[in-house]
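Asks: structure here, sequence nowhere to be found:
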């Protein structure tokens, strides 16, 4: 995927997230925002999957365990959703770890429990 496509998806993801936040407001469960964002992305013609299992590999060994990505957009962009009072460093570490373990280049940490979504929207990009 080229840089222009990443930038286009970034704008769409931000706009879709703002739309969901305006429609639903803060204070709901993370799962509510996940389903709403999935529908909003679908309405925009963007391919996304939620609760995507990722095989855990340690030192080259596939372990009998996987972890889940909240939303994977076009098999390239990771979205980690939160509905918390405040984003903590551990939340940032989580999205960074997801990016490293899946070898993805772009991820978003989105906290819907804020008055304005831009306050809870963080972009993480590598190797651009």
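Replies: Cool, got the structure. Since we're looking at a predicted model, the values are computed, not measured. Numbering: from 1, shown residues only.

Asks: CA only for contacts and neighbour counts going forward, please
Replies: Will do.

Asks: show me what the host helix or strand of residue 67 is packed up against.
Replies: Assigning secondary structure by DSSP states H and E places residue 67 in strand 61-73. Applying 3 or more C-alpha pairs under 8 Å, 6 or more residues apart in numbering; DSSP states H and E, one finds that strand 61-73 contacts helix 30-43, strand 48-58, strand 77-82.

Asks: in stretch 4-15, what's buried?
Replies: The neighbour-count check on stretch 4-15 (16 or more other C-alpha atoms under 10 Å) flags 6, 9, 10, 13, 14 as buried.

Asks: comparison target below:
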């Protein structure tokens, strides 16, 4: 069994790879596309780098001992550790950050990335968020 620090170290390494891959996707595609195009391209780019990616992962809500399908879907789960929420919006709003934090809490994961591809420079569209 891995310690908490080992999981966090792995999540940090994955986050670094995702950021590099997102910069590559943005360099090639640029801003202005739909979120779904960036999701497909980023998943493909991560696959090229040998990273396991799941797309549109169902996230049920645990409520009074039951798991309820509330319609939540995680855009990408990378290496089973990292949640990546993708946006193609004018500005990241507090609701987008709250969404990712909720996903982290509900899934029990520690680290997430909020990536907005609708920016001139991808480095300006990256938000790293932690649970706790």
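Replies: Structure's in. What do you need? Just so we're clear, the structure is a prediction, and the values are computed from it rather than from any experiment.

Asks: which one of the buried residues of stretch 4-15 of the first structure is nearest residue 61 of the first structure?
Replies: For the buried residues of stretch 4-15 of the first structure, the closest approach to residue 61 of the first structure (C-alpha to C-alpha) belongs to residue 6, at 31.1 Å.

Asks: the closest one pairs with which position in the second structure?
Replies: Under the alignment (TM-score structural alignment), residue 6 of the first structure pairs with residue 11 in the second structure.

Asks: and the gap between its match and residue 40 of the second structure?
Replies: 21 Å (C-alpha to C-alpha, to the nearest Å).

Asks: would you confirm that residue 87 of the second structure contacts residue 122?
Replies: No - with contacts counted by C-alpha atoms under 8 Å, residue 87 of the second structure stays clear of residue 122, the gap being 11.8 Å.

Asks: so what sits against both of those two?
Replies: residue 116 (C-alpha atoms under 8 Å, 6 or more residues apart in numbering).

Asks: could you find the closest non-adjacent residue to the corresponding residue of the first structure for residue 31 of the second structure?
Replies: Alignment note (TM-score structural alignment): residue 31 of the second structure maps to residue 26 of the first structure. The spatial neighbour of residue 26 of the first structure that comes closest, neighbours along the chain excluded (C-alpha to C-alpha, 6 or more residues apart in numbering), is residue 113 at 4.6 Å.

Asks: what sits against the one you found?
Replies: Residues in contact with residue 113 of the first structure (C-alpha under 8 Å, 6+ apart) are 26, 27, 28, 82, 83, 84, 85, 120.

Asks: the second one reaches residue 83, doesn't it?
Replies: It refers to residue 27 of the first structure. Yes - if you go by C-alpha under 8 Å, residue 27 of the first structure and residue 83 touch, sitting 7.2 Å apart.

Asks: joint contacts of those two?
Replies: 112, 113.

Asks: more crowded one of these two?
Replies: Neighbour comparison, residue 27 of the first structure and residue 83: the larger count goes to residue 83, with 20 against 13 (by other C-alpha atoms under 10 Å).

Asks: and the more buried one, what's its match in the second structure?
Replies: By TM-score structural alignment, residue 83 of the first structure lines up with residue 88.

Asks: does its match touch residue 32 like I think?
Replies: Yes - between residue 88 of the second structure and residue 32 there is a contact under C-alpha under 8 Å: 7.3 Å.
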